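Colleague: What would the 3D arrangement of this be:
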Amino acid sequence: MTTTAVRQGGVRLTQYAQGGGCACKIPPGELEEVVAGLTGGAPRTELAGDLIVGLDSGDDAAVVRLPGGAGGRAVVVTADFFTPVVDDPYDWGRIAAANALSDVYAMGGSPLVATNLLAWPRGTLPLDLAREVLRGGLDVAGEAGCHVAGGHSVDDPEPKYGMAVTGVADPERLLRNDAGRAGVPLSLTKPLGLGVLNNRHKATGEVFAEAVETMVALNRDAAAAALAAGAVCATDVTGFGLLGHLYKLARASGVTAVVDAAAVPLLDGAREAVRDGYVSGGTRRNLGWVAPHTDFGRTDEPARLLLADAQTSGGLLVAGEVPGAPVVGELVPEGEHRLVVR
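Modeller: The predicted structure is shown next:
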């Protein structure tokens, strides 16, 4: 469903950004080259605790076990920010906050405190719009039960917003992207198509209410359901698309992932947006990255693009059955390809 474009004082925020949302990420292949070998960091001290999850598998957040043994708590730390994905500043703030908080939920944690990350062209865009962005972030963090305590801002030609989030988790009950095992189904907790609909919004001003509500929805309940069902492996689906994040999960877990394309839920209008050419460069780069590792069988190009669509604040992809979430595939023993789409 679409409605008339939302504007604040005639301003369309998406026109001030080269990219949009998580589609503005550095391509996954290029990013892996940049960070290759940059693991570990400074020598560990007793107060620092053990780094349980770091950069090695490209997981959603860092996790450090606090001193106190296996019965202690772990700290979950992440940061996420991006350019405007919608024109409405309040909605952009809500979406960016939900997206940042998602990294903590994707690890099986609960967010405690967040700080704002804001870049704003103060000579170009009114500061009252920035206030609306921050208000949106504050409201979603409040829904999550997460404190917001200050942050950092810079004068920048391109607006950007997000959060650095700290949470806690049980170190013995994490959701990791390297813990997948063959024989386990794959569940997806939000539909795909956010990228192409956001791209259409940027180009035309059409507002897709279902897409906005999907992006602002917290992944809190999905993470709790996954943990309650005994899941130990998950990731959230954001800028690298379903296939990109699934490829990272399968590679880290040493398995092959099989995707049933017909079972993957899509937002209304997503197929039409692909048909009409509203596909971001980020989505095409995602597809190019996974293609050498994927057996697409007879899957056509539009379906491939939707499976690689760069999502913003997408759902959780869980290795295991999650009540209410469709099963979209399964993990099988490692084969010739890391991904198989049927």
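Colleague: Please count neighbours and contacts with C-alpha atoms only from this point.
Modeller: Will do.
Colleague: Report the contact partners of residue 28.
Modeller: Applying CA atoms under 8 Å, 6 or more residues apart in numbering, we find residue 28 in contact with 240, 244, 286, 289.
Colleague: here's the other one to compare against:
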Amino acid sequence: MTETTTPRLTSLSHGGGCGCKIAPDVLASLMRNALPASLFPDLLVGTQSSDDAAVYRLNDDQALIATTDFFMPIVDDPHDFGRIAATNALSDIYAMGGRPIMALALVGMPINVLPHDTIAAVLAGGASICQQAGIPIAGGHSIDSVEPIYGLAVMGLAHPDQIKRNDQAQAGDILILSKPLGVGILSAALKKNQLDDAGYQAMIGSTTRLNTPGTRLAQLPAVHALTDVTGFGLLGHTLEMCRGSGLSAELDYAALPWLAPARDLARTGIQTGASGRNWRACQSEITLDAGLPAEAQALLTDPQTSGGLLIACAPEAANEVLTLLRADGFGQASRIGRLGAGAPHIRVS
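Modeller: I've put the predicted structure just below:
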């Protein structure tokens, strides 16, 4: 009798997590001919900006937030894969300042390659995160796919006046990041069997932590802009905020929070292919000071799966924002820079 072996989830995909994203410059080109949002006056946020979710005004007191996010495996444990993908999808609702109310599952699986128990564990992982968020998975769609894919379409609600876009930052705002960076590098190390258990647990702990503070941050008038840091890396998503708001940014490299093994792994040359694509898409608007370590470019463009919130707030609100984040378990939340007047550009020193 021939013994069959279940393949590693990450071996079935050409990329993983938010590193699967199409490069931002290519995506912008593809979206160039999208239907103008001006045709729909109640569409408060659409494709005209590089924001996290669409927002449609239902009435004077309610706006519907809608988003879709799915990807290939970043880890081999199916339950963890489901948890990470669901947390990542829900993040877009929180990043707009909303409260999720319902999700639909998006499932593509190689049905004759993976055991059905493995696929069921992916779905159970996603359901466990939705239960934690207090929402149902009320349906969805599934296909037989060559590569394993899982994610959610999520709907949420917010007051129209409390939507936090990524293009409303102001000169002088402080930039705060809620989660540590380095997820892409850790996932690349995992695929190469070079990530120890402590590193894996650090990655899982970060990627399955819901960005729930976004809902409360939206109620603070001094919080001017919100986004989450995902597939385009810290530089890519900060630059989206700068472009949308018409501002420049200064980032303090020494203040950036990291998942424990990320910098050491980066020094050995471990990185994702998406890091290079991210750098090519933004390099003309980035200045890296000469004193930064050699691995800084790879770390700053590292794609984050289920990353943290990037918050632009008035200086006098920075301590309140940090207190709120840390009280909710985001112990590595940090001030990482400042926004200023000038053409969209980021300087990292």
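Colleague: got the contacts of residue 28 of structure 1 as CSV, with distance to residue 25 of structure 1, secondary structure and neighbour count columns?
Modeller: Formatted as CSV, those follow (distance: CA to CA, whole Å; DSSP: H, G, I helix; E, B strand; the rest coil; neighbours: other CA atoms under 10 Å):
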residue, distance to residue 25 of structure 1, secondary structure, neighbour count
240, 8, coil, 31
244, 13, helix, 28
286, 11, helix, 26
289, 14, helix, 20
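Colleague: May I see those residues organised as a markdown table, with distance to residue 196 of structure 1 added?
Modeller: What follows is the contacts of residue 28 of structure 1, written out as a markdown table (distance: CA to CA, whole Å):
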| residue | distance to residue 196 of structure 1 |
| --- | --- |
| 240 | 13 |
| 244 | 16 |
| 286 | 13 |
| 289 | 18 |
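Colleague: all strands of structure 2, in order?
Modeller: Along structure 2, the segments classed as strands by DSSP state E run 43-45, 54-57, 63-71, 99-109, 137-144, 149-158, 174-177, 223-228, 248-251, 286-288, 309-313, 334-340, 345-348.
Colleague: So which of the ones you listed is nearest residue 79 of structure 2?
Modeller: strand 149-158 (11.3 Å; CA to CA).
Colleague: counterpart of residue 65 of structure 1 in structure 2?
Modeller: In structure 2, the residue matched to residue 65 of structure 1 (TM-score structural alignment) is residue 57.
Colleague: Quickly note the distance from the residue opposite residue 346 of structure 2 in structure 1 once aligned to residue 311 of structure 1.
Modeller: Residue pairing (TM-score structural alignment): residue 346 of structure 2 is matched to residue 339 of structure 1. As judged by CA to CA, to the nearest Å, residue 339 of structure 1 and residue 311 of structure 1 stand 19 Å apart.
Colleague: for residue 246 of structure 1, what are its contacts?
Modeller: 235, 257, 317.
Colleague: To clarify, my last question referred to residue 15 of structure 1.
Modeller: Contacts of residue 15 of structure 1 by CA under 8 Å, 6+ apart are residue 202.
Colleague: What does it correspond to in structure 2?
Modeller: Checking with TM-score structural alignment, residue 15 of structure 1 has residue 11 as its match.
Colleague: before we move on, the earlier item: can you list the strands of structure 2 in a markdown table and add mean neighbour count?
Modeller: Formatted as a markdown table, the strands of structure 2 follow (neighbours: other CA atoms under 10 Å):
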| stretch | mean neighbour count |
| --- | --- |
| strand 43-45 | 18 |
| strand 54-57 | 22 |
| strand 63-71 | 23 |
| strand 99-109 | 21 |
| strand 137-144 | 12 |
| strand 149-158 | 25 |
| strand 174-177 | 25 |
| strand 223-228 | 27 |
| strand 248-251 | 22 |
| strand 286-288 | 16 |
| strand 309-313 | 28 |
| strand 334-340 | 22 |
| strand 345-348 | 21 |
